[in-house]
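>>> what follows is a predicted protein model with its sequence.
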Amino acid sequence: MAYGRPVEISQREAEVLAALGARLSNAQIAGRLHISVRTVESHISSLLRKYGVADRWALADEARRRDPPPGHLSGLPAPRTAFFGRAAEKDLAVGLLGDARLVTLLGAGGIGKTRLAAVVAELAAPSFPLGGAFVDLVPVGEGFVAEAVASALGVTERPGQALEDAVARHLGRGRSLLVLDNCEHLVDTVAAFAERLLSGCASVTILATSRERIGVPGERAVPVPPLPLESDAERLFLDRAAAADPAFDAARADVTELCRRLDGMPLAIELAAARSASLGAAGLLSALDDVLRLLSGGRGSVERHRSLRAVLAWSHDLLTDRRRRRDTPPPRTGRSEAEVLRGLLLTSVELIRRQRTPSGLHVAYASTSGG
């Protein structure tokens, strides 16, 4: 890369660069490639100019970056916190990636699909020698999926060649894995891209996360349910609460009740745990009661929306008044309660990734906020 941009080099220059990465001398390179030493020197001069580096040692470093180790997935999020549960879903997804061409982790927002996808991709990576990429589609607009994937892979568009074809050509060099995270707002675009890629490139496999199926023939879905309440959900809460306050202590019954009221939703649990330092478990239960009471739609409200209301209220409470007014989408006549809640939740959850709690703690859940 030169100044953050992929460097275009010829096939012969690529061979010379690889030889420099292997620490060969000019004479050894000439012998290996059956060219003169003067020609080797010419190629090295060209490479130094294109990469904007000073010497052959810097070129050797570029060679190692250009040829990552087998199974390398660019953009794969590095875990910052412990991962809990999901053994069945994890094993099923890894197994399906051995046979299916498109595997979709399917579940509600905040259920932990992104974190599960990262774990599954890391486990499956050795089966994909060419590697691939993990692409977050949250910031991607309609019609720009191919551009996002190409950028993640370091693929550049060439004159007379569609970007989708350039991506397919790159991934077609060997067995590769492409992870498309947060597909729900681009389902049609993702479906068209995936179908074109899978049809034109037999060596690529796609792992997607979405709130709905991608809808491509051969797609295999792995449902991602809430965490089991009396094991994984409680362990998640206690781990995140300890991160917020190492001295945190709570009665087992209070933790169990918190996780039950939050329906085992990882995002809701993490948001609650982030406030445990100031409120404690009993205070969280009391606050949750207040939130649900304020947001209750009356006797006809739907029970399953209660945890979503809690997530929305807490995340919304962390925003400044100005951002609340600016970023909360206005209600639209005819929208169901579920649709309004979903829109508000997605807005607030995306915003909270960039916010701090009043105590100064980051509430940035790349592992769960995207779903």
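All right, it came through fine.
>>> CA atoms for contacts and neighbours, from now on please.
Will do.
>>> the stretch 251-371 of the chain: helices as residue ranges?
Taking DSSP state H, counting those that start in this stretch as the criterion, the stretch 251-371 of the chain contains helices spanning 252-261, 266-274, 276-295, 306-317, 321-327, 337-352.
>>> mind listing the strands for the protein?
73-74, 102-106, 131-136, 176-181, 204-210, 220-223 (DSSP state E).
>>> I'd like those strands laid out as a markdown table, including mean neighbour count and distance to residue 164.
Below are the strands of the chain laid out as a markdown table (neighbours: other C-alpha atoms under 10 Å; distance: least, C-alpha to C-alpha, whole Å):
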| stretch | mean neighbour count | distance to residue 164 |
| --- | --- | --- |
| strand 73-74 | 20 | 18 |
| strand 102-106 | 25 | 17 |
| strand 131-136 | 25 | 15 |
| strand 176-181 | 26 | 13 |
| strand 204-210 | 26 | 13 |
| strand 220-223 | 19 | 23 |
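>>> take a look at this one as well, against the first:
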Amino acid sequence: MTDLGVDLRELSPQVLGVLVRRGADFAAAEDAVQEALIEALRHWPERPPDNPRAWLIKVAGRKLVDAQRSARARERRELRVHQEPEPGPTEQADDTLLLLSRCCHPALTPASAIALTLRAVGGLTTAQIAEAFLVPEATMAQRITRAKRTVSGERFDRPGEVGAVLRVLYLVFNEGFTGTVDLAEEAIRLTRQLAAATDDPEVDGLLALMLLHHARRRARRTSAGTLVPLAEQDRSRWDTAMIAEGVRVLQAALARDALGEYQAQAAIAALHDDAASAEETDWPQILEWYDELLRLVPGPVVALNRAVAVGEVDGPLVALRQVEGLPEDLPRRDAVAAWLHERAGDHEEAIRLYRRAAERATNVAERDHLTRKAALLYRAWQVDTPETR
């Protein structure tokens, strides 16, 4: 938001989407939009336009044509900004999805797709994105430049697969908070935009999933930064308004009878959020949703998460038999197996697996949590079984 009373960060991706839809090269279009924004900051305080979005489209179009002429591009496309009518709601919706589709093109690596999405659609600076991913700004700038170069060679005249966009947005959400920008909140903001621009229940499913998970954010860590497992969280710190919104969005999506993986995941999250305590969690219904999820997206990750629910419903020994059939190198497999062995009373094996899971942890918070679990269980085991050592 500027002191002009206009949210330029909100308008920037809209204008970029219009230029891209009209056939402009992605990198050149973004440069033109940036120049138009500079012109806006220069002229608007004295003469604010009646329609800021139309003004930016017009000026960015001129900048783009000027750049094309000066470079004598052989395949210049005249945008004819003056002759074209202002896009209507349908075109604006297409522009939003088109821009996200380009940023999430399958030719890009997940890291590049995330960076380009945050830069072009989220309106974040390269420095902000670099800080969020804990890399030097120059490294992030190179990554974004390479991503622009990759997608500039791809033809885009209509939006691509929504699923690819949702996967990238969920990756952004899972990055969480690592700098001055809360990427989880940024992902929710972008998903809200996509939900408003499309008519897809899976988009609403992802939005609901994000809201239901993000509602627990204040309870996930102690004041010292220690990770707090879901079962041990202080549920009075959960955001009940956000949970209520997530449930409303989910119910509307499910009512359309077009179940997808994000709706199923959101249903599981809603059941967790609905429980006043860990003991009141409706595990049988959660297991049913995991069965649906496994049908929709069969794979070892879903099977591992389902095993946790099996452990709660049918007991740890039944769940362990399912975990044993999963790949040895599957992330979190050792941690889940350790928890199940602990529930089954085999503390020695649980300690061994907690320690191995800690060694394989991909972040410090998870490693420290698993290390503490192993240490606490070891001390309790020493007290309970001194004669076996």
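That came through fine. Everything numeric here is computed off the predicted structure, so don't read it as measured data.
>>> mind telling me the TM-score for this superposition?
TM-score for the superposed chains, counting by TM-score structural alignment, normalised by the length of the first structure: 0.29, backed by 189 aligned residues with a C-alpha RMSD of 7.2 Å.
>>> distance of residue 178 of the first structure relative to residue 117 of the first structure?
11 Å (C-alpha to C-alpha, to the nearest Å).
>>> tally of neighbours for residue 168 of the first structure?
Neighbours of residue 168 of the first structure under the rule other C-alpha atoms under 10 Å: 22.
>>> do the same with the one 3 residues further on
Number of residues near residue 171 of the first structure (other C-alpha under 10 Å) recorded here: 24.
>>> surely it meets residue 149?
No - taking contacts as C-alpha atoms under 8 Å, residue 171 of the first structure lies outside contact range of residue 149: 10.9 Å.
>>> before we move on, which element is residue 33 of the second structure in?
Using DSSP states H and E, the element containing residue 33 of the second structure is helix 26-43.
>>> between residue 178 and residue 117 of the first structure, what contacts are shared?
residue 207 (C-alpha atoms under 8 Å, 6 or more residues apart in numbering).
>>> out of the strands of the first structure, nearest to residue 327 of the first structure?
strand 131-136 (21.7 Å; C-alpha to C-alpha).
>>> ok, then the element right after the helix holding residue 33 of the second structure?
helix 52-71.
>>> show me what that following helix is packed against.
helix 8-21, helix 26-43 (3 or more C-alpha pairs under 8 Å, 6 or more residues apart in numbering; DSSP states H and E).
>>> now these in JSON lines, with mean neighbour count and distance to residue 207 of the second structure?
Output for those, formatted as JSON lines (neighbours: other C-alpha under 10 Å; distance: least, C-alpha to C-alpha, whole Å):
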{"stretch": "helix 8-21", "mean neighbour count": "22", "distance to residue 207 of the second structure": "19"}
{"stretch": "helix 26-43", "mean neighbour count": "19", "distance to residue 207 of the second structure": "27"}
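>>> reformat those helices as CSV; add distance to residue 147 of the second structure.
Formatted as CSV, those follow (distance: least, C-alpha to C-alpha, whole Å):
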stretch, distance to residue 147 of the second structure
helix 8-21, 15
helix 26-43, 10
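>>> quick one: closest of these to residue 373 of the second structure.
helix 8-21 (44.5 Å).
>>> what angle separates the closest one from helix 52-71?
50 degrees (axes from the mean of the first three to the mean of the last three C-alpha atoms, to 10 degrees).
>>> the inter-axis angle of helix 8-21 of the second structure versus helix 26-43?
140 degrees.
>>> returning to what we had before: is it possible to get CSV of the strands of the first structure that adds distance to residue 166 of the first structure?
Compiled in CSV, the strands of the first structure are given as follows (distance: least, C-alpha to C-alpha, whole Å):
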stretch, distance to residue 166 of the first structure
strand 73-74, 17
strand 102-106, 20
strand 131-136, 14
strand 176-181, 15
strand 204-210, 13
strand 220-223, 26
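>>> residue 16 of the first structure is nearest to which of the ones you listed?
strand 131-136 (22.9 Å).
>>> what is that closest one packed up against?
Helices and strands touching strand 131-136 of the first structure, by 3+ C-alpha pairs under 8 Å, 6+ apart, are strand 73-74, helix 145-153, strand 176-181.
>>> tell me which residues are up against the host helix or strand of residue 318 of the second structure.
If you go by DSSP H and E, residue 318 of the second structure is part of helix 316-323. Defining contact as C-alpha under 8 Å, 6+ apart, one finds that helix 316-323 of the second structure is touched by 304, 307, 308, 310, 311, 333, 337, 340, 341, 343, 344.
>>> for residue 29 of the first structure, which of the strands of the first structure is the nearest?
strand 131-136 (27.5 Å).
>>> between the closest one and strand 204-210, how many degrees?
Angle of strand 131-136 of the first structure versus strand 204-210, following the same axes, to 10 degrees, is 20 degrees.
>>> and residue 286 of the first structure, how many neighbours?
Count around residue 286 of the first structure with other C-alpha under 10 Å applied: 12.
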